[in-house]
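In: below is the structure, and that's it, no one-letter string:
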């Protein structure tokens, strides 16, 4: 049984991580994603470090289940080929700076004239209008402008800190994939496509609002400065490592007092209900950290679980993927790539009982499917050869099975 998006075609001009991750989610769920890349170099993530046999881990982990066509968008024939792909497409994705696709003749109105049913998706960094809209963008800039770095710091008084993963990029990828599915559902009712726009900045602010913007929710009662929140301090040292202990409610504080053999904590007037636990969180956290240094992580896990206190060991990445719970979930799987060899990756987190995701093939070579995609768009063998000869299209220097080969000629 194919995935839930089987039969939908996506023309994907995005690069880096936000767009490619989002389109890989669609590809994992069965969509035919045609990745359009420039002939020389292709997606920038092809060139980054941590590589094997010409493939970077970043490219492999954001581009599986896609086919690649190499087209030079600086040539009229390359642009025409994209437009021919769009005629039969359901979705078009792009993350150029605002205005670039309009100048190329690939803007929403241009492609809507070709295919009124097209769901056209634009991803921006800072936004589509305003003083930062035209600026180049990278993940740390979004973390900084959105306030995420001060959330990570813990308070407005502490030094801002980056989240040590490209959270804005990846959140935007997930948000985009959901938006595409919503737009396709709307099209199934109206028969018309539409333009979907989202920015990394908007995505992060929306993400923060559900838990980190309480002090700015009540109009007229906004906080001037944010104080540290308890959940940033829930990693504690033990005798032999680290542990996370989440005491959010009063009953969990009583359980911690029992596990720690500190009955006096239950009588402490500072900790008599959930509100007072929050009001005196700094004292509570100091007491917690002091006692947790007395035993090993394993000892604390046993004691805390017996007392009903939520807890978990703090693992390295290597330890995490080998943990029994992670293995039971089956989120990490291995597969063979024809050029990069044996890979370990994470499957799509959503599991469908009737239309399961399928790993069809690994990330493609640059232009690995140029000829077959052009043929599907109606080009004759002679026309395809002429496009390649003229440099408007390209294929791998060394031909091979799908997903193999090196940089396009």
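Out: Alright, I've got the coordinates. Here the structure is a predicted model, which means the values were calculated and not measured. Numbering: from 1, shown residues only.
In: CA only for contacts and neighbour counts going forward, please
Out: Will do.
In: helix or strand: which one has the most centrally placed residue in the chain?
Out: In the chain, the centroid-proximal residue (CA atoms, centre = their mean) is residue 170; its distance is 2.3 Å. Assessed by DSSP states H and E, residue 170 sits inside helix 167-190.
In: try this one next to it:
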């Protein structure tokens, strides 16, 4: 088996919540040795919901799989000195620091670069001017909540996925990799700041949504579960299930018409309305009429009957699943991303591997260390601290040693 591409790279991560930890998790899943540094007792996300039956945070556990855990109180002078020394060690494969620390306890790039000139730092923040923000407040600030939900609502609708956090984590990981290439070719370090708000603005702008709103002089109206600009919506089935059906292309539209036996009906509709339903914009224009014609066909059949019909016709569709059902479906894949592990402190638990499939590289699920489990070994190995040194630091509350 080929080695994972980032084997040998060492990354120090000092972050909480989603964006920074997801950056570290992504790098760890690609083979990097990621050392997460937390305060003794854990940071602000250590006990965050959801919790396991044993009281452990499933959130913290799953975002930190495959890393090593070191507990240092970097708010103290001795702890700050330890973290600085550990982060700036020599070696082409070292000198990478990811954080979202705010205030006077933050290790800043200039301080680290004074000790290692080719230092790579990625600092995750809310706004580029330093103001705080989290995914939920950024989402409120970006306009998407006013487009989400059924058309009869006049209040914003939040979504539960922390999309901006996850996208920020991926941008941070890309920043690390780009900085490593820059350092390899020029010998220079990099100081990168990535703000959740900027990531959200960049993403919404890239989709053309700001340009759309400014040109129209108004926000896009809500459409419920209809796909904007094309045809796609949900349908009920006879057994109480619901499915999502989408026809973005002419081929997908033909497949949907053929399997439902509605080609002649839609030909008559085209003639009556002077439309060409092979065009995506035309299907969007009369989306509710199309849906009303198709609903009787779907409601007359249960999911078991629909599945082979839609699959054989190559209709673009999917059933709506609960999270429990989605987990079972993900496990059933021939090369699954979701695996079961026996996680210390939790017990049997589903966890994931990288979604990147590298040829001839086996993706193995990783466990998450207990908080501070690697403090002693990491500091002894990297800084040459003796057992007596570690004992004194632990007694002073600078580090936490986990037996």
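Out: Yep, it's here. Everything numeric here is computed off the predicted structure, so don't read it as measured data.
In: can you find the partner of residue 101 of the second structure in the first structure?
Out: Counting by TM-score structural alignment, residue 101 of the second structure corresponds to residue 96 in the first structure.
In: on that earlier part again, for the residue nearest to the centre of the first structure, which non-adjacent residue is closest in space?
Out: residue 18 (5.4 Å; CA to CA, 6 or more residues apart in numbering).
In: that neighbour: how many residues sit nearby?
Out: Neighbourhood size, residue 18 of the first structure [other CA atoms under 10 Å]: 27.
In: give the contact list for it.
Out: Counting by CA atoms under 8 Å, 6 or more residues apart in numbering, residue 18 of the first structure touches 169-173.
In: identify the residue of the first structure aligned to residue 15 of the second structure.
Out: Match for residue 15 of the second structure (TM-score structural alignment): residue 14.
In: give me the distance between its match and residue 42 of the first structure.
Out: If you measure residue 14 of the first structure against residue 42 of the first structure using CA to CA, to the nearest Å, the figure is 11 Å.
In: cool, and residue 239 of the first structure?
Out: Residue 239 of the first structure is 50 Å from residue 42 of the first structure, by CA to CA.
In: related to what we said a few turns ago, so what's the match of residue 101 of the second structure up against?
Out: 14, 122-124.
In: check residue 126 of the second structure too.
Out: So residue 126 of the second structure contacts 132-134, 195-197 (CA under 8 Å, 6+ apart).
In: just residue 115 of the first structure next, same as before
Out: 86-88.
In: how about the contacts of residue 126 of the second structure in CSV, adding secondary structure?
Out: Converted to CSV, the contacts of residue 126 of the second structure look like this (DSSP: H, G, I helix; E, B strand; the rest coil):
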residue, secondary structure
132, coil
133, coil
134, coil
195, strand
196, helix
197, helix
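In: closest to residue 276 of the second structure out of those?
Out: Ranked by distance to residue 276 of the second structure (CA to CA), these are led by residue 197 at 40.6 Å.
In: under the alignment, what does the closest one map to in the first structure?
Out: Using TM-score structural alignment, residue 197 of the second structure pairs with residue 201 in the first structure.
In: where's its match relative to residue 138 of the first structure, distance?
Out: 11 Å.
In: which one's more surrounded, the two?
Out: residue 201 (24 against 15).
In: I'd say that one and residue 146 touch.
Out: Yes. Residue 201 of the first structure is within contact range of residue 146, at 6.3 Å (criterion: CA atoms under 8 Å).
In: now the strands for the second structure?
Out: Per DSSP state E, the second structure carries strands over the ranges 10-14, 33-38, 68-71, 96-99, 120-125, 190-195, 231-236, 242-247, 316-319, 338-343, 347-352.
In: can you say which of those is nearest to residue 269 of the second structure?
Out: strand 231-236 (15.3 Å).
In: for the match of residue 197 of the second structure, give me its contacts.
Out: Taking CA under 8 Å, 6+ apart as the test, what residue 201 of the first structure contacts is 125-127, 142, 145-146, 168.
In: count the neighbours of the equivalent of residue 317 of the first structure over in the second structure for me.
Out: Under the alignment (TM-score structural alignment), residue 317 of the first structure maps onto residue 323 of the second structure. Neighbours of residue 323 of the second structure under the rule other CA under 10 Å: 9.
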